[in-house]
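1. Just the structure for this:
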Amino acid sequence: MERKLASRPSSKLKDDTPTGAKTLRADARRNRDKLVEVAAEAFASHGTAASLEDIARRAGVGVGTLYRHFPTREHLVEVVYRHEVEALCNAAEELSRERAPDQALEEWMHRFVGYIATKRGMSDSLRILFNSNSTLFADSYGKVPIALSGLIERAMADGSIRTDVDSTDVLQALSGTYSMPNSPEWHDRSRRLVRLLMDGLRWGASKTRVP
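-> Next up is the predicted model:
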């Protein structure tokens, strides 16, 4: 049975235990990284019902290994959240190098939906962290809006989306998926929203491109 530790917020929760992380052996680091990766998928797929024991099993480690790295569910959630924010921001740079501006924007918006799915699955623990002294939200504040703004500015300069776009409006529309009813259709509905937003952004653009 999963340890009942989730209700104990800590003011000392940090991202990657900076000093300890540097001294992890290579195999311990691999285990830790795999746990974070699997946890993100589990939270996105199973929400707050995601089991830490199942996460450990899918990562190929014992549950004791999970608790050595992440003593509570909140420790794990905090690291997963930071990892997801960084991955989303890094994706903006990567997609900008590899794809046409409007296509990079559209793909990033789909990845944002995946980020929201994981965030929804961690909602209970995130509320605990929000009410604790964790620096989680202060540290990550503003990173995602900046990433989106850069993608939109590039697409507007390219002429592949209209020029009267406010990135704050786009982010607000995308963020609305967080509060949509939790149903089997959530992912499909969210993807349709991205397509509708892109249709609107491309309408009236000076450059016509087939999506």
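2. switch to C-alpha atoms for all contacts and neighbour counts from now on
-> Will do.
3. OK, contacts around residue 56?
-> 35, 62, 63, 65, 66 (C-alpha atoms under 8 Å, 6 or more residues apart in numbering).
4. could you flag which of those residues are buried?
-> Buried members of those, scored by 16 or more other C-alpha atoms under 10 Å, are 35, 63, 66.
5. Closest one to residue 154 out of these, please.
-> Checking those against residue 154 with C-alpha to C-alpha, the nearest one is residue 35 at 35.3 Å.
6. distance of the closest one from residue 86?
-> For residue 35, the distance to residue 86 (C-alpha to C-alpha, to the nearest Å) stands at 17 Å.
7. Show me which positions of the lengthiest helix in the chain end up buried.
-> When the chain is parsed with DSSP state H, its longest helix is helix 73-98. Buried residues in helix 73-98, counted by 16+ other C-alpha under 10 Å: 73-85, 88-89, 91-92, 95-96.
8. Stretch 163-182 too?
-> 163, 167, 170, 171, 174, 177, 178.
9. which among those gets closest to residue 146?
-> Set against residue 146, the nearest of these by C-alpha to C-alpha is residue 167 (9.1 Å).
10. I figured the closest one hits residue 146, correct?
-> No. If you go by C-alpha atoms under 8 Å, residue 167 and residue 146 don't touch, sitting 9.1 Å apart.
11. re the thing from before, of the buried ones among the contacts of residue 56, just say which sits nearest to residue 190.
-> Using C-alpha to C-alpha, those come closest to residue 190 at residue 35, 26.7 Å.
12. Report the contact partners of that closest one.
-> 55, 56, 59, 66.
13. Next, the second sequence, to be compared with the first:
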Amino acid sequence: MRADAQRNYDRLVASARTAFAEQGADAPLDDIAQQAGVGNATLYRHFPTRQALLEAVFRDHIDALCRQAEDLMSAPSPGAALKEWLGAVIAQGSTERGLAASLLTALGTDGSSCRAAVFGAAQALLARAQKAGDVRTGVPVGQLFKLVNAVALVTETEPDAAEQAAALLDLIFDGLTPARTDRLAG
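-> Coordinates of the predicted model:
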């Protein structure tokens, strides 16, 4: 990529990151281009869709989560590894107001490379935890993601967001453990 094109790309991503954090995933693309100091044609040349821009904004977050998931695949407790990783997903989503909703939108499209990467990482950790008996079988990764994103959404504006998110993640895991489901069935 030419140096001027790279600068435009970087400015668009930075402008979009700010806009999505302040206004959510539906921030006007025209405003993003204007804030970046480029025209709409430049924005659409780099990012033909809103989804492509969202993915560019969250690429670093997604890559970091995927690296962490890979590292956790060798953790001694598969269930604790999954829980730690889901906590990191919540923390990523709740670092700024509106980020959780924007991240959820970035992960929402089936053809999304971000979705494929994160869901693949989550599925590997989930399958390992299920095989170890730490998490009950039959839990779809998509529903698990909806739960952790819901936690990020409801806690992002709370002054004690980290504590509330941890308590809600504990509740989720109470529902995921086989012992818990056995007690409910009995």
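14. Once they're superposed, tell me the TM-score.
-> Scored against TM-score structural alignment, normalised by the length of the second structure, the superposed chains reach a TM-score of 0.55; 160 aligned residues with a C-alpha RMSD of 4.6 Å.
15. Which of the buried residues of stretch 163-182 of the first structure fall in helices?
-> Among those, the residues falling in helices (DSSP H) are 167, 170, 171, 174.
16. Quick check: the gap between the second one and residue 128 of the first structure.
-> Read it as residue 170 of the first structure. Counting by C-alpha to C-alpha, the gap from residue 170 of the first structure to residue 128 of the first structure is 28 Å.
17. Spit out the contact partners of the closest residue to residue 134 of the second structure other than its chain neighbours.
-> In space, and not counting its chain neighbours, residue 134 of the second structure is closest to residue 79: 5.0 Å by C-alpha to C-alpha, 6 or more residues apart in numbering. Residue 79 of the second structure makes contacts with 126, 128, 129, 130, 132, 134, 135, as judged by C-alpha under 8 Å, 6+ apart.
18. Only whichever of those are buried, select them in ChimeraX.
-> Listed next is the ChimeraX selection for buried residues among these, using 16+ other C-alpha under 10 Å:
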select :126,128,129,130,134,135
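19. From the contacts of residue 79 of the second structure, which land in helices?
-> Going by DSSP H, the helices hold 126, 128, 129, 130 from those.
20. Check which helix or strand the residue nearest in space to the middle of the second structure maps to.
-> For the second structure, residue 103 is the residue whose C-alpha lies nearest the centre (C-alpha atoms, centre = their mean; 5.0 Å). Assigning secondary structure by DSSP states H and E places residue 103 of the second structure in helix 99-106.
21. which residues touch that helix?
-> Under C-alpha under 8 Å, 6+ apart, the answer for helix 99-106 of the second structure is 20-21, 24-25, 51, 54-55, 58, 90, 92-94, 112, 114-115, 149, 152-153, 156.
22. Distance from the chain centre to that helix, please.
-> Mean C-alpha position of helix 99-106 of the second structure versus that of the full chain (C-alpha atoms, centre = their mean, to the nearest Å) differs by 7 Å.
23. try stretch 135-149 of the second structure
-> 14 Å.
24. And residue 174 of the first structure, what's its match in the second structure?
-> Residue 174 of the first structure maps onto residue 148 in the second structure, with residues paired by TM-score structural alignment.
25. Pretty sure that match sits against residue 86.
-> Yes. Here residue 148 of the second structure reaches residue 86: they are 6.8 Å apart, a contact under C-alpha under 8 Å.
26. Return the distance of residue 177 of the second structure relative to residue 68 of the second structure.
-> To residue 68 of the second structure, residue 177 of the second structure is 23 Å away according to C-alpha to C-alpha.
27. scratch that, residue 160 of the second structure
-> According to C-alpha to C-alpha, residue 160 of the second structure and residue 68 of the second structure sit 24 Å apart.
28. ok, now residue 10 of the second structure?
-> The spacing between residue 10 of the second structure and residue 68 of the second structure, counted by C-alpha to C-alpha, is 25 Å.
29. Equivalent analysis for residue 75 of the second structure, please.
-> 11 Å.
30. one step back: mind putting the ones in helices among the buried residues of stretch 163-182 of the first structure in JSON lines, distance to residue 192 of the first structure included?
-> Formatted as JSON lines, those follow (distance: C-alpha to C-alpha, whole Å):
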{"residue": "167", "distance to residue 192 of the first structure": "19"}
{"residue": "170", "distance to residue 192 of the first structure": "15"}
{"residue": "171", "distance to residue 192 of the first structure": "16"}
{"residue": "174", "distance to residue 192 of the first structure": "11"}
